[in-house]
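Undergrad: No letters, just coordinates:
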């Protein structure tokens, strides 16, 4: 138990990775891009289990995992995210232009929390982001940093995968490569003896 985290704090190391369709038709991801300045994240589960009643009892519970909804607060939304995901267009003068006909892109969201032993790394696979509010206020006696917030919807992939996170036994290689490419689950190897017992 000495190597297990007891607490977590401080969101950091936020990245996004654009979704892409591979030649075999499966969903893949481009290399993660850093999003510095993460302030907070708050994502609520979407979808509650539903009960089916028969014979006068709760006969079956239907799983209903529809991912997560919530907010990601940043010091400033990076221009790369605005152009890659929100599809703002840079014109010939490098002015970012928002076009009502543009459709936003799907992406994976990667981030981590500090722990007392080591950081806990996360990825949400199928995210969309809505346009942020335009807001600000005047300086008073002291200056206050004014952040920007993205509303995030994370939905299951066709495979059913919603998210992944590192655990106490995650391999050192997987942990070290978390931000080099989007981690996709690998099925556990089936023991030949166990498989033959079916």
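TA: Arrived safely, thanks for sending. What you are looking at is a predicted structure, and each value in this text was computed from that prediction instead of being measured. Numbers count the residues shown, from 1 in each chain.
Undergrad: only C-alpha atoms for contact and neighbour calcs from this point on.
TA: Noted.
Undergrad: Distance check, the closest residue to residue 145 other than its chain neighbours against residue 8.
TA: Ranked by CA to CA, 6 or more residues apart in numbering and with sequence neighbours excluded, the top spatial neighbour of residue 145 is residue 75, at 7.8 Å. To residue 8, residue 75 is 21 Å away according to CA to CA, to the nearest Å.
Undergrad: alright, now check it against this:
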């Protein structure tokens, strides 16, 4: 898309993909899976800033990236998703949470709309979810749904240091972007092949 200011709005298409390998030689993800019912998402990179003083003044500023805090709200977090990302055990339709469960590292994808056409696509590449709170309240005259909130902490990939992939496009479809996690130049090139507009 042309390099100009765009009005971005909306949110849809949460996707998760379990990270199975991340080292100097390779990155591997399971196939992405859609998490329906995107309500909102907040991404907050934590940076440390240090000003270096020299010659009687501020000489320069050093920045370093810490972890990245992500909060998302969805209509629901289905049991099969909870089992997958938190490492729970399932017996029939019953899910058991155990003190020994270990949460999986995962990628999180989503998109927003761009006024005038196209979308802004995202992949956050390596995060670990925190256990979700359980909150329900009684119906009082009117019935309101009770959304699920999930907090994740993201860090850069060990493989290449990337922590986010982002694309503004009128040509790339949601099916193409969310087919695989985009984490390096090779996967970015593959996703930008010829596609028809949604």
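TA: Structure received. Nothing here was measured: the structure is a model prediction, and the numbers come from that model.
Undergrad: ok so, going back, next one: the residue nearest to residue 145 of the first structure from residue 81 of the first structure, what distance?
TA: Counting by CA to CA, the gap from residue 75 of the first structure to residue 81 of the first structure is 13 Å.
Undergrad: Those two: which is more packed in?
TA: Ranked by neighbour count (other CA atoms under 10 Å), residue 75 of the first structure and residue 81 place residue 81 first, with 19 against 16.
Undergrad: Have a look at the first structure and report its longest strand.
TA: strand 8-21 (DSSP state E).
Undergrad: Now that one on the second structure. Mean distance?
TA: Taking mean CA distance after the TM-score superposition for the first structure, the mean distance separating strand 8-21 of the first structure from the aligned residues in the second structure is 0.9 Å.
Undergrad: Now the element after that strand, going C-ward?
TA: strand 27-29 (DSSP states H and E).
Undergrad: Which strands and helices lie in contact with the following helix or strand past that following strand?
TA: As assigned by DSSP H and E, the chain's next helix or strand after strand 27-29 of the first structure is strand 33-34. On a contact count with 3 or more CA pairs under 8 Å, 6 or more residues apart in numbering; DSSP states H and E, strand 33-34 of the first structure meets strand 8-21.
Undergrad: Now do the buried residues in the strand it packs on.
TA: Buried residues in strand 8-21 of the first structure, counted by 16 or more other CA atoms under 10 Å: 11-19.
Undergrad: Let's have those residues in TSV, adding distance to residue 29 of the first structure.
TA: Formatted as TSV, these follow (distance: CA to CA, whole Å):
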residue	distance to residue 29 of the first structure
11	23
12	21
13	18
14	16
15	12
16	10
17	6
18	6
19	4
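Undergrad: Between these, which sits nearest residue 41 of the first structure?
TA: Residue 41 of the first structure lies nearest to residue 11 out of those, by CA to CA, at 7.4 Å.
Undergrad: which residues touch the closest one?
TA: Residue 11 of the first structure makes contact with 38-41, 111-114, according to CA atoms under 8 Å, 6 or more residues apart in numbering.
Undergrad: mind running it again at 10 Å?
TA: By CA atoms under 10 Å, 6 or more residues apart in numbering, the residues touching residue 11 of the first structure are 37-41, 111-114, 119-121.
Undergrad: try residue 47 of the first structure
TA: 63-68.
Undergrad: Can you show me the helices along the first structure?
TA: With DSSP state H as the criterion, the first structure has helices at 79-84, 172-176, 192-196.
Undergrad: Report the central residue of the second structure.
TA: With distances taken as CA atoms, centre = their mean, residue 108 lies nearest the centre of the second structure, 2.6 Å away.
Undergrad: Could you pull out the strands in the second structure for me?
TA: 8-22, 27-29, 33-35, 38-54, 57-74, 89-91, 94-96, 106-114, 119-129, 148-154, 164-169.
Undergrad: Packing partners of the longest one?
TA: If I follow you right, that is strand 57-74 of the second structure. Using 3 or more CA pairs under 10 Å, 6 or more residues apart in numbering; DSSP states H and E, the elements in contact with strand 57-74 of the second structure are strand 38-54, strand 119-129, strand 148-154.
Undergrad: quick one: which of the ones you listed is nearest residue 162 of the second structure?
TA: Ranking those by proximity to residue 162 of the second structure (CA to CA) places strand 119-129 first, at 7.4 Å.
Undergrad: could you give the angle of that closest one to strand 106-114?
TA: 150 degrees (axes from the mean of the first three to the mean of the last three CA atoms, to 10 degrees).
Undergrad: post-alignment, strand 119-129 of the second structure versus the first structure, mean distance?
TA: Strand 119-129 of the second structure sits 0.7 Å off on average (mean CA distance after the TM-score superposition for the first structure).
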